[in-house]
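Chemist: fold the following and give me the result.
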Amino acid sequence: MNTTVVGAYPKISDEHQELRRALHKADRGELDDASLAVAFDEATEWAIGELADVGIDVINDGQIRWDDLLAPFAKAWRNCERGPLERFYDNNTYFRQPIIKGPIETDGQTLVRDFTFADGKLRGRAQLKAAVCGPLTFATLTAEDHHYKDLETRTLAIADALAKELAGLGAAGAKIVDVEEPALAAHPELIDLERAALARLAKGGVTVALYPYFFPIDKIIEKLDVPPVGILGVDARSRETSPKAIERLGAWKGTVSLGVIDARNTRIETPRETGELVDAALKQLRDERRLILSTTTGLEYLPHDVATKKLNALVDAARAAKGVPA
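Modeler: Presented below is the predicted three-dimensional model:
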């Protein structure tokens, strides 16, 4: 049974402080952009090395360069920019809301260089996947829109831009692209708009792993079984009601990335706790090949030492599911 992670990895640890020092120097004008880019590359290599070495099967690049989930796209897309700070859902973290000044345009290369860099450094130690912000999340968190007339038009335009990003990543070798879509979990009433946006993403030609995290999605799981979604991220751990989603998995035809490790809680899951969730999911899916074990969201919300313990718990859960001693 394979394992994967979602979202951003902690950017620093007690031993690994180089990126923090580089950022401080850049803020003081003591480090140029080229040198800062090297620091980001080195931190990315460190992060993917940790993820691969602990035994995670499918990893991302740690999103070390990302200021927040929306930042890479708000920075790179034409007629977009980053605006005011806002709290990111119910987390103690903040992001900059996008401002849209005209029609969104992209060449689809926003993340290609970073993906290629990480893939080259991995050298086959794990499979590398890519990730993008979900269209509904970008659209609903936009602070100002001076071009599109309403949420639907904006969301679909963003989906078209993301389809180009997916195509670019696919051409660079990405087989799976995570679409991180917390807005759908926060606003399940927008499921029809999400489905329309997903149809636009199908033009990207890659397998989409859809992750609507932070809030329960049990009531909309069946409606997400649409192309190009081949993998659905399901949080089975972070809330008391989370396991209810497992009961709905019988209607899902694709692969499930089951969040058995709570990435926003410092408590380390026991083998018994993860095992019960895996057993319950397998009763619904009836095929262990359709089950991947994952974190519930990005490990960036945890201190690095706790994050590494969570990764070990995730790998142990997968080994236990295979009948291999931890």
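Chemist: C-alpha only now, for contacts and for neighbours.
Modeler: Will do.
Chemist: how about the longest strand anywhere in the chain: buried residues?
Modeler: As assigned by DSSP state E, the longest strand anywhere in the chain is strand 94-105. Using 16 or more other CA atoms under 10 Å as the test for burial, strand 94-105 gives 95-100, 103-105.
Chemist: equivalent analysis for stretch 5-20, please.
Modeler: Across stretch 5-20, burial judged by 16+ other CA under 10 Å covers 5-12, 19.
Chemist: going by distance to P228, which of those residues wins?
Modeler: Each of the buried residues of stretch 5-20 was checked against P228 using CA to CA; the closest is V6, at 18.4 Å.
Chemist: related to what we said a few turns ago, from the buried residues of stretch 5-20, pick the one nearest V54.
Modeler: Relative to V54, the closest of the buried residues of stretch 5-20 is V5; by CA to CA it sits at 11.9 Å.
Chemist: and that closest one, what does it touch?
Modeler: Applying CA atoms under 8 Å, 6 or more residues apart in numbering, we find V5 in contact with 56, 58-60, 294-295, 297-298.
Chemist: again, but for G233
Modeler: Residues near G233 by CA under 8 Å, 6+ apart: 209-213, 256-259, 296.
Chemist: by neighbours, which of the residues you listed wins?
Modeler: The most crowded member of the contacts of G233, judged by other CA atoms under 10 Å, is G259 (30 neighbours).
Chemist: how about this one, so we can line them up?
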Amino acid sequence: MTELVATTPGLYPLPDWAKDELSALKGHQKGDLIGGDEGPEIVDAYRRARTDVVDAQVETGLDRIVEGQLRWDDMLAHPLTIHDNVETGGIVRYYDNNNFYRDPQVRGELTPSGDVADELAAVEADAEDLQAVLPGPYSLADLATDEHYGDEADFLDAVADYLAGEVEGFPAHETLFLLEPSLVEAPPDEDADDHVSETIDRVAAATDADVVVHTYWGAVPEKTYAHLMDADVDAIGFDFVTDADASLYNINEYGTKDGIAMGLVDGQNTLVESPETIRDRVEWVDERTHTDFERAYLTSNTELFYLPVNRFEEKLAALGDAAALAEVDA
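Modeler: Below is the predicted model of the structure:
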């Protein structure tokens, strides 16, 4: 029987009180806070906000607890925008989500900063419940501008080595989600597919945890997906909200891992799915694939940052209850 694990890709909305408090502390607008520049009051506000979102995950019964990435003003680009050798350029739009972020311009060598590790270490959760979240190497390189390495392949290698160094500093954790929406939105050229798979391997090898490469904003093109299957990871994530048919095609045509992350909850729509609806969607996927999965991560298709806080919390509860229903049915 497939083990169902309720979790999320992280990147949560700030609690409403934290938005107000941070705005008052530093005239905070999105993108204004840079890692290392926060004063003690801002650090404390983020600490209390982290406690809120961790508590929300525990109370709603999620099986994996993420830090929440509340400081990630620039979303997936955050690990670079706080780096000493990266300058933040003008405002750009990532993908097609109507949110705007700063352009990280890499001007020097990328060395691990320990910033994400410090955030993860601050989570009050047992190691067997803890889930780390990072952008995957391909997406992070895609969202950045290289002004130092001068070669696309060398830059991707540098980003992968940087992320692997960050992971090596992480406290013990059960799962690592690598978020790779650029595999869908800006897939690599055919001659680069193997290299992308190798860089994902490099990051995955830096942890003993189960590694999930979560893709979204649609389905990965089939040739890119076939190469992604070469990566030594435990599960691949699929966006069954945006393009279920193409996701099923990839699974049935090229196979998948023994684990799967099912993006079944809409991370951008305020309509809250019921636990029964989520379970129906799990069964829908199961009935249409040829794989007996050892573990299925039930998750939202995208980050949850885009939602109002009350809807975000309701979606956490729906995911937790959907996984709990499996135990009752068993």
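Chemist: let me see the ranges of the strands in structure 1.
Modeler: 3-4, 58-59, 78-87, 94-105, 127-128, 130-133, 144-145, 176-180, 207-211, 229-235, 255-261, 291-295.
Chemist: ok, and what's touching the longest one?
Modeler: Strand 94-105 of structure 1 is contacted from outside by 67-71, 74, 77-88, 138, 141-148, 157-158, 161, using CA under 8 Å, 6+ apart.
Chemist: F95 of structure 1 versus the residue nearest to P303 of structure 1 when sequence neighbours are not counted, what's the distance?
Modeler: In space, and not counting its chain neighbours, P303 of structure 1 is closest to P10: 7.1 Å by CA to CA, 6 or more residues apart in numbering. Separation of P10 of structure 1 from F95 of structure 1 (CA to CA, to the nearest Å) stands at 16 Å.
Chemist: give me the aligned partner of the residue nearest to P303 of structure 1 over in structure 2.
Modeler: Aligned counterpart of P10 of structure 1 in structure 2: P13 (TM-score structural alignment).
Chemist: rewinding a little: would you turn the strands of structure 1 into TSV with distance to L31 of structure 1?
Modeler: Output for these, formatted as TSV (distance: least, CA to CA, whole Å):
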stretch	distance to L31 of structure 1
strand 3-4	35
strand 58-59	30
strand 78-87	23
strand 94-105	24
strand 127-128	30
strand 130-133	29
strand 144-145	33
strand 176-180	32
strand 207-211	36
strand 229-235	39
strand 255-261	38
strand 291-295	35
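Chemist: D218 of structure 1 is nearest to which of these?
Modeler: Closest of these to D218 of structure 1 is strand 229-235, at 8.6 Å (criterion: CA to CA).
Chemist: what residues in structure 2 pair up with the closest one?
Modeler: Aligning strand 229-235 of structure 1 against structure 2 (TM-score structural alignment) gives residues 233-239.
Chemist: which position in structure 1 aligns with L319 of structure 2?
Modeler: Checking TM-score structural alignment: L319 of structure 2 goes with L314.
Chemist: I'd say that match and I261 touch.
Modeler: Yes - counting by CA atoms under 8 Å, L314 of structure 1 touches I261, with 6.5 Å between them.
Chemist: need the overlap of contacts for these two.
Modeler: 294-295.
Chemist: what's the neighbour count on the match of L319 of structure 2?
Modeler: L314 of structure 1 has 30 neighbouring residues, counting by other CA under 10 Å.
Chemist: for it, give me its contacts.
Modeler: L314 of structure 1 makes contact with 3, 260-261, 293-295 under the criterion CA under 8 Å, 6+ apart.
Chemist: cool, and Y216 of structure 2?
Modeler: Taking CA under 8 Å, 6+ apart, we find Y216 of structure 2 in contact with 180-181, 184, 237-239, 242, 263, 301-302.
Chemist: make a markdown table from those and add distance to V167 of structure 2 to it.
Modeler: Formatted as a markdown table, the contacts of Y216 of structure 2 follow (distance: CA to CA, whole Å):
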| residue | distance to V167 of structure 2 |
| --- | --- |
| E180 | 16 |
| P181 | 20 |
| V184 | 24 |
| G237 | 20 |
| F238 | 23 |
| D239 | 25 |
| T242 | 30 |
| G263 | 24 |
| N301 | 23 |
| T302 | 22 |
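Chemist: what's the closest of those to I278 of structure 2?
Modeler: Lowest distance from I278 of structure 2 to the contacts of Y216 of structure 2 (CA to CA) belongs to G263, with 9.9 Å.
Chemist: residues in contact with the counterpart of that closest one in structure 1?
Modeler: Matched to structure 1 by TM-score structural alignment, G263 of structure 2 sits across from G259. Applying CA under 8 Å, 6+ apart to G259 of structure 1 gives the contacts 233-237, 293-297.
Chemist: of the contacts of Y216 of structure 2, which ones are shared with structure 1?
Modeler: Retained in structure 1 by both residues aligned by TM-score structural alignment, their matches' CA atoms under 8 Å are the following of the contacts of Y216 of structure 2: 180-181, 184, 237-239, 301-302.
Chemist: which single one of those is nearest to R202 of structure 2?
Modeler: Using CA to CA, E180 comes nearest to R202 of structure 2 of the kept ones among the contacts of Y216 of structure 2, at 14.7 Å.
Chemist: how about the helices in the stretch 151-300 of structure 2?
Modeler: Here the stretch 151-300 of structure 2 has its helices, by DSSP state H, counting those that start in this stretch, at 152-168, 182-185, 193-204, 222-228, 244-254, 275-288.
Chemist: report the buried residues of the longest one.
Modeler: When neighbours are counted by 16+ other CA under 10 Å, the buried residues of helix 152-168 of structure 2 are found to be 155-168.
Chemist: contact partners of that helix?
Modeler: With contact meaning CA under 8 Å, 6+ apart, helix 152-168 of structure 2 is reached by 110-114, 116-117, 137-138, 140-141, 146, 149, 195-196, 199-200, 202-207.
Chemist: how far apart are that helix and its match in structure 1?
Modeler: Compared with structure 1 after fitting, helix 152-168 of structure 2 has a mean deviation of 1.0 Å; criterion: mean CA distance after the TM-score superposition for structure 1.
Chemist: run the chain-centre distance for that helix.
Modeler: Helix 152-168 of structure 2 has its C-alpha centroid displaced from the chain centroid by 17 Å (CA atoms, centre = their mean, to the nearest Å).
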